[in-house]
Each structure stands twice: as C-alpha cells, then as structure tokens.
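S.K.: I would like the atomic coordinates for the input below:
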Amino acid sequence: MTERPYTDVAVIMRCEHIANRWQPWRWSLAEVVINEPAFGTEPRQILQDEREQRWLFPGFRVELFRDDAEGYHLNLTSPAPCWFVMWRRDEDPGSGEIPLARPVAVSLSYHDAGRWLDAQETVEQVPAAPEVVEALRAFVAEHYQPEPKRRKRPDSFRSLQDRFGNPASVTTEKQRGGGGGGGHG
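M.R.: Presented below is the predicted three-dimensional model:
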C-alpha cells in the first residue's frame, strides 16, 4: 500500500477586540503554516495586546486522497487556491475568559469544505502558499480525471411519455366517433 502525500500544518487563530457590548471579541482564521517541531503539540497563545490575541494550534495532518482529486482541482481552478479550516468555539469558560476557537480539521478540498458547510460548521479559508499550490497542482495533474462529457441526445429522439410516465404516441389521423357531445348539425 502506498502512503498518501501529506503536509503537517499548524493553524493560527485570531481573536480581535471589537467595540460591541454584546460580543466584545471576534474569532477568525489568521493563517495556516507548515508545522515546525518547535511548535510542540499543545495549543498556545503567541500574541496578546489590547487589540488582539493569536493562538497557535499545531499538529494537523493534511493528506491528499486520489478519490478527492476533483475537490482539489476545484480549489486550484478558483481565483485564489486556499486552505479550508473548520473550527468550533469552546463552551463558555466562565467569568471574564474568552472561549477559545479551536480548529477541528484542515483541508485543501472544496468537497470537504462543502460537506462541513452543509453540516452548518464554521469554515473559513486563507490563501495557500505558492509551494503548497504547486504540490497540489502536481498531485491533481497525476490523479484528476475529468468526467467524460456525454453527448445529449436531441429531444426529438426521446420517447414520448404522458404526465404519468406511460408511453404516449402522437398521430396525425383524424379521430372518429365517440366525439363526446357538441356535434355540428
């Protein structure tokens, strides 16, 4: 069995202070970077000032699957190929603490992002680095097979059906007898 290509990444989440009494902080995806051993394995705060906090979440493996080559192709053919990150907020930690926004999954596939959005998850995207885009382009070139276009038969060749799906026919002969009333006389 051949090993799938992968990249280990870390996600940086940003929490910015906003002037809103109901929601004083807002989380967003800041960046996806190649994981470094120095990052360790646990999330940690890497910046804090009066305007924002930034948290590093290391240790996400992004594997490329041959059967999802179309999803990667869709990403590559978009105006800006990107990382997709699904994240969730921690439950409210209580007095004064800001609940963390934790990344759950990272992908380069439009299909993954679509499934997450369909499940009503929070999904954000950030541009992928040029070297990541080039590696993805090489993978797609090797594994993506577009669906063959099927020629659509003209409607004139389709069999006729009535509104119930039963075979129907059209005739040019005049119908005789049983005309149902309104005769000419």
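
S.K.: only C-alpha atoms from now on, for both contacts and neighbour counts.
M.R.: Fine.

S.K.: how far off centre is stretch 157-164?
M.R.: Relative to the chain's own centre, stretch 157-164 is displaced by 38 Å; criterion: C-alpha atoms, centre = their mean, to the nearest Å.

S.K.: can you list contacts of it?
M.R.: 167-169 (C-alpha atoms under 8 Å, 6 or more residues apart in numbering).

S.K.: closest to Gln125 out of the residues you listed?
M.R.: Closest approach to Gln125 among these (C-alpha to C-alpha): Pro167, at 51.0 Å.

S.K.: any idea how far that closest one is from Lys149?
M.R.: 28 Å (C-alpha to C-alpha, to the nearest Å).

S.K.: of those two, who's got more company?
M.R.: Pro167 (10 against 6; other C-alpha atoms under 10 Å).

S.K.: burial check on Ala105, number of neighbours?
M.R.: As a measure of burial, Ala105 has 18 neighbours, counting by other C-alpha under 10 Å.

S.K.: contacts only, for it.
M.R.: Neighbours of Ala105 in contact, by C-alpha under 8 Å, 6+ apart: 60, 85-87.

S.K.: redo these as a markdown table? Include secondary structure.
M.R.: Shown next, in a markdown table, are the contacts of Ala105 (DSSP: H, G, I helix; E, B strand; the rest coil):
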| residue | secondary structure |
| --- | --- |
| Phe60 | strand |
| Val85 | strand |
| Met86 | strand |
| Trp87 | strand |
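
S.K.: what about stretch 5-17, distance to the chain center?
M.R.: Counting by C-alpha atoms, centre = their mean, stretch 5-17 comes out at 17 Å from the chain centroid.

S.K.: compare with the first, here's sequence two:
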Amino acid sequence: MKQNDESLTVGVVVEKRKSNHPWIDHSWRAVAVIPGAPALEPRGAWKVLESGDDYTRYHAGSLPVALYRKETEAYRVNLTQEPPRVFIVMRKVSEEGEAEQEVYPILATASPYEAQDYLDSGEEIVEGVAMPDALIAFVSQFVGEHHVDEPFYKRKRKRYDPNDVGFGKRGPAFDDDGGGTRH
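M.R.: Alright, predicted model coming up:
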C-alpha cells in the first residue's frame, strides 16, 4: 500500500436464501462483516455459520477494507449515513467452472463512490451491510488524521463578445447600405 494508507481485514458473511420466485431457486447477498476475522484455510473453503429452514449463512472469506488518503471525502459521506455501511462486491462464478459456490466476494470498501462504480457496471452484486463499531472507529480515526478540506473556487466566466462568432473568429462585416454585401 501507499504511504499513509491503511487497511483492516474483515470476514464477509454471505447468505444463501431460498426464493419463492418461479425462475430462481435461491438468492445470494452479503449480510455482515466480522472485523479481524482470520482467513479461511484452505482458501476458498466457506464455513457454515448458521442455518435455518430457508437460508444458510457462510463465512465466505476475509478481505481487507483499504483506506486511502485521497478518498477521505467518500468515507466522511459514509460516516454521516445512518448506519454507516461497508460495501461488499461479489462476482458470479462463470458457468464453465465447477465451483462449489455460485458467487464469491472480491472487494470490501468503506467508499460509497467506489461501490457506485461497481453498481454502474452491472456485472457484480453490490451489498451494503452495517459497519461494525470497531470499523466505524477505524474509519473515523483515519479520516480525522488525513482529511483535508478542498477549498471551493468559483470559476470566472469570460465576458461575452457578440462579435466573436465561434472558434475565436470574428463574424462577417456587412455594409450599412442595406444591400447585404460583404467586405
């Protein structure tokens, strides 16, 4: 990581829930993060945390929540939300591979702007989960240490010149005799 950038590892909890939809058997969504959760061994092996009649929750792996000095404005926006969120980005496994699970988490971020970028692509599943208190304290401390307000500069417009006709050229000059001849 770059200087003054920090990260905290979180475990990602993913839920597989049965669906009542006629064309979909079940749905996947991120439901929580666990600060400081260890990596799973072997890598990619999910651990069942809880199971019910129509759902199963898994520890789907651990990811770093990386914080960058240049993105403190995004973190500040997130901290003002009720509640602040950690955004989990998940990708579907390609049809060709024989994977045990259909999705896998690829990113955990505290930046709503970064999450929006993934939502715009439409390729990934993006879920916001409540940020645990330990992570709120971590992000708040980072923002407090590194945020610098950017001063607002109002741009000044150039004065309009009615004789200036696009691309910096003057318009054609006409005689005042009413004949409409050009010079």
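
S.K.: just say helix, strand or coil for the counterpart of Arg137 of the first structure in the second structure.
M.R.: Structural alignment (TM-score structural alignment) places Arg137 of the first structure against Ser140 in the second structure. Here Ser140 of the second structure is recorded as helix under three-state DSSP.

S.K.: ok, now the one 4 residues further on?
M.R.: Reducing the assignment at Gly144 of the second structure to three states with three-state DSSP gives helix.

S.K.: that one: neighbour count?
M.R.: 12.

S.K.: one more: Val10 of the second structure?
M.R.: 22.

S.K.: hang on, it packs against Ala60?
M.R.: No. Val10 of the second structure lies out of contact with Ala60 (C-alpha atoms under 8 Å); the separation is 10.6 Å.

S.K.: leaving out chain neighbours, which residue sits closest to the residue nearest to the spatial centre of the second structure?
M.R.: Nearest to the geometric centre of the second structure sits Ala115, at 1.4 Å (C-alpha atoms, centre = their mean). Leaving aside its sequence neighbours, Ala115 of the second structure sits nearest to Phe87 (C-alpha to C-alpha, 6 or more residues apart in numbering; 6.3 Å).

S.K.: quick one: what's aligned to the one you found in the first structure?
M.R.: Under TM-score structural alignment, Phe87 of the second structure pairs with Phe84 in the first structure.

S.K.: ok, now Thr109 of the second structure?
M.R.: Checking TM-score structural alignment: Thr109 of the second structure goes with Ser107.

S.K.: please apply the same query to Gly61 of the second structure.
M.R.: Gly61 of the second structure maps onto Pro58 in the first structure, by TM-score structural alignment.

S.K.: quickly find the element holding its match.
M.R.: Following DSSP states H and E, one finds Pro58 of the first structure within strand 52-63.

S.K.: got it, and Ala137 of the second structure?
M.R.: Here Ala137 of the second structure is assigned to helix 133-146, by DSSP H and E.

S.K.: tell me the buried residues in that helix?
M.R.: 135-136, 139, 142-143 (16 or more other C-alpha atoms under 10 Å).

S.K.: again with stretch 63-79 of the second structure
M.R.: 63-69, 71-73, 75-76, 78-79.

S.K.: tabulate the residues you listed (CSV), appending distance to Ser94 of the second structure.
M.R.: CSV is the format used below for the buried residues of stretch 63-79 of the second structure (distance: C-alpha to C-alpha, whole Å):
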residue, distance to Ser94 of the second structure
Leu63, 21
Pro64, 24
Val65, 25
Ala66, 27
Leu67, 30
Tyr68, 31
Arg69, 35
Glu71, 32
Thr72, 34
Glu73, 35
Tyr75, 32
Arg76, 36
Asn78, 32
Leu79, 35
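
S.K.: ok, so of these, who is nearest Pro22 of the second structure?
M.R.: Leu63 (34.0 Å).

S.K.: shouldn't the closest one be in contact with Gly11?
M.R.: Yes. Judged on C-alpha under 8 Å, Leu63 of the second structure makes contact with Gly11 at a distance of 6.5 Å.

S.K.: common neighbours of the two, please.
M.R.: By C-alpha under 8 Å, 6+ apart, no residue touches both Leu63 of the second structure and Gly11.

S.K.: which residue ranges form the strands in the second structure?
M.R.: Applying DSSP state E to the second structure gives strands spanning 6-18, 26-35, 47-51, 55-67, 85-92, 103-109, 125-130.

S.K.: quick one: the fifth one to the first structure mean distance?
M.R.: Pointing back at strand 85-92 of the second structure there. By mean C-alpha distance after the TM-score superposition for the first structure, the fitted strand 85-92 of the second structure averages 0.8 Å away from its aligned residues in the first structure.

S.K.: one more: the first one?
M.R.: Following superposition, strand 6-18 of the second structure is found to deviate from the first structure by 0.9 Å on average (mean C-alpha distance after the TM-score superposition for the first structure).

S.K.: repeat for the second one
M.R.: Here the mean offset of strand 26-35 of the second structure against the first structure after fitting is 1.0 Å, by mean C-alpha distance after the TM-score superposition for the first structure.
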